[in-house]
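Asker: prediction below, plus the sequence it came from.
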Amino acid sequence: MKKLYRILLVLPVIAVLAFTSLGKDDALKGTRDEIIQVMRDQEAAWNMGDMQGFMKGYAQSDSTLFVGKTRVNYGWQTVLDSYLKAYPDQAAMGTLHFDLIRVEPLSKKNAYVVGKWTLMENEKPASGHFVLIFEKSKAGWRIIVDGTS
């Protein structure tokens, strides 16, 4: 009888823990899905020649940081201007593809993404890797730090 009593006491605790962890997993999956969608939207905008649409993935802030092979840019507008200088039209933009290696929530408001980018422009592929830090705001998940090589 004591054994049955112990089991009956432990079962609700196990059930609560199981449901709590399920909720966290669902929330993490939702976060991952939302961030992946931002990346897919950026990819689609780029491939349509829509630089403004591509930039919607970034936080529109003076503190947005882009670290590339040869430069460090601060601010959404500076990042946009740099992209426009390097890719003045759709032909120059080519076709972009992201291969997302890891999408990892760090908290309710922050996550990071590790991936590979491939750009086909004039049949000459270019590629490299990136690490992005996302922050959740009223506008949704946005990139606040972009380290691209």
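Answerer: That came in fine, so what should we check first?

Asker: from here on, just use CA atoms for contacts and neighbour counts.
Answerer: Will do.

Asker: pull out the buried residues from the one helix or strand Ala91 maps to.
Answerer: Per DSSP states H and E, Ala91 falls inside helix 90-93. Using 16 or more other C-alpha atoms under 10 Å as the test for burial, helix 90-93 gives Met93.

Asker: what's next to that helix, contact-wise?
Answerer: Helix 90-93 is touched from outside by Trp46, Asn47, Met48, Gly49, Asp50, Tyr87, Glu121, with contacts defined as C-alpha atoms under 8 Å, 6 or more residues apart in numbering.

Asker: just stretch 32-42 next, same as before
Answerer: Gly53, Phe54, Met55, Lys56, Gly57, Phe98, Val103, Glu104, Pro105, Trp141, Arg142.

Asker: before we move on, back to that, tell me how far the helix holding Ala91 lies from the chain's centre.
Answerer: Averaging C-alpha positions (C-alpha atoms, centre = their mean, to the nearest Å) puts helix 90-93 23 Å from its chain's average.

Asker: show me which of the contacts of stretch 32-42 is closest to Arg71.
Answerer: Met55 (18.1 Å; C-alpha to C-alpha).

Asker: try this one side by side with the last:
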Amino acid sequence: MKTIKILLLGCMLLFTVQANAQDASAKLIKLMDEAATAWNKGDLDGYMALYSPKATMMMTTGRSGLASIRDLYVKYYFEDGKNKQDLNYTNYEVTMLGKDNALLTGVFILKANDKLKERKGTFSVIFTREKDGWKILHDHSG
């Protein structure tokens, strides 16, 4: 009887962990989609809200902080307060790295327009759960 109780408890724990991972996964994908919507509205501050104040990004010069991430977006992807190309994310895959950290990978697409051709690449971001919700701790896009 004791063995059955332990097995049932283990199964309940496994289902709870899986449900929590599915909830986190759905939340992270929703956050990425909301960030893309902000980008497409020309709202760089709204897009940047997804990043932790401690966030870093892998750049050609190495890891750079939040100010450098923002500078990169302003320099190459925005002009006169508007985005140069609409952004879309696809092919999301989430891997939980514990209950408060996750790896999210996928594909970004900067849509073609009359001035610029489509640009596409892969990305990986590490999310961490902070007091105000899930935030990107590290970004590696290519």
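Answerer: All right, it came through fine. The structure displayed is predicted, hence computed values, not measured ones.

Asker: TM-score for the pair, please.
Answerer: After superposition, the two chains reach a TM-score of 0.87 (TM-score structural alignment, normalised by the length of the second structure), with 138 aligned residues with a C-alpha RMSD of 1.7 Å.

Asker: hang on, the earlier thing: just the contacts of stretch 32-42 of the first structure: which are in strands?
Answerer: Within the contacts of stretch 32-42 of the first structure, residues falling in strands by DSSP state E are Phe98, Val103, Glu104, Pro105, Trp141, Arg142.

Asker: what is the most widely separated pair among these?
Answerer: Phe98 and Pro105 (18.5 Å).

Asker: can you report how many residues neighbour the nearest residue to Asn47 of the first structure once chain neighbours are set aside?
Answerer: The shortest distance from Asn47 of the first structure to any non-neighbouring residue, by C-alpha to C-alpha, 6 or more residues apart in numbering, is to Thr95 (5.2 Å). Neighbour count for Thr95 of the first structure, taken as other C-alpha atoms under 10 Å: 20.

Asker: list the contacts of Thr95 of the first structure.
Answerer: Going by C-alpha under 8 Å, 6+ apart, Thr95 of the first structure touches Trp46, Asn47, Leu119, Met120, Glu121.

Asker: just Trp46 of the first structure next, same as before
Answerer: Trp46 of the first structure makes contact with Gly53, Phe54, Met93, Thr95, Leu96, according to C-alpha under 8 Å, 6+ apart.

Asker: ok, and those in the second structure?
Answerer: Retained contacts for those in the second structure, judged by both residues aligned by TM-score structural alignment, their matches' C-alpha atoms under 8 Å, are Gly53, Phe54, Thr95, Leu96.

Asker: take the contacts of Trp46 of the first structure and keep only those in helices.
Answerer: Of the contacts of Trp46 of the first structure, the ones assigned to helices by DSSP state H are Gly53, Phe54, Met93.

Asker: gap between the last one and Asn47 of the first structure?
Answerer: Using C-alpha to C-alpha, to the nearest Å, Met93 of the first structure is found at 7 Å from Asn47 of the first structure.

Asker: still on that earlier bit, quickly check the kept ones among the contacts of Trp46 of the first structure for the two that are furthest apart.
Answerer: Gly53 and Thr95, at 14.8 Å, using C-alpha to C-alpha across these.

Asker: mind checking what Asn122 of the first structure lines up with in the second structure?
Answerer: Matched to the second structure by TM-score structural alignment, Asn122 of the first structure sits across from Asn113.
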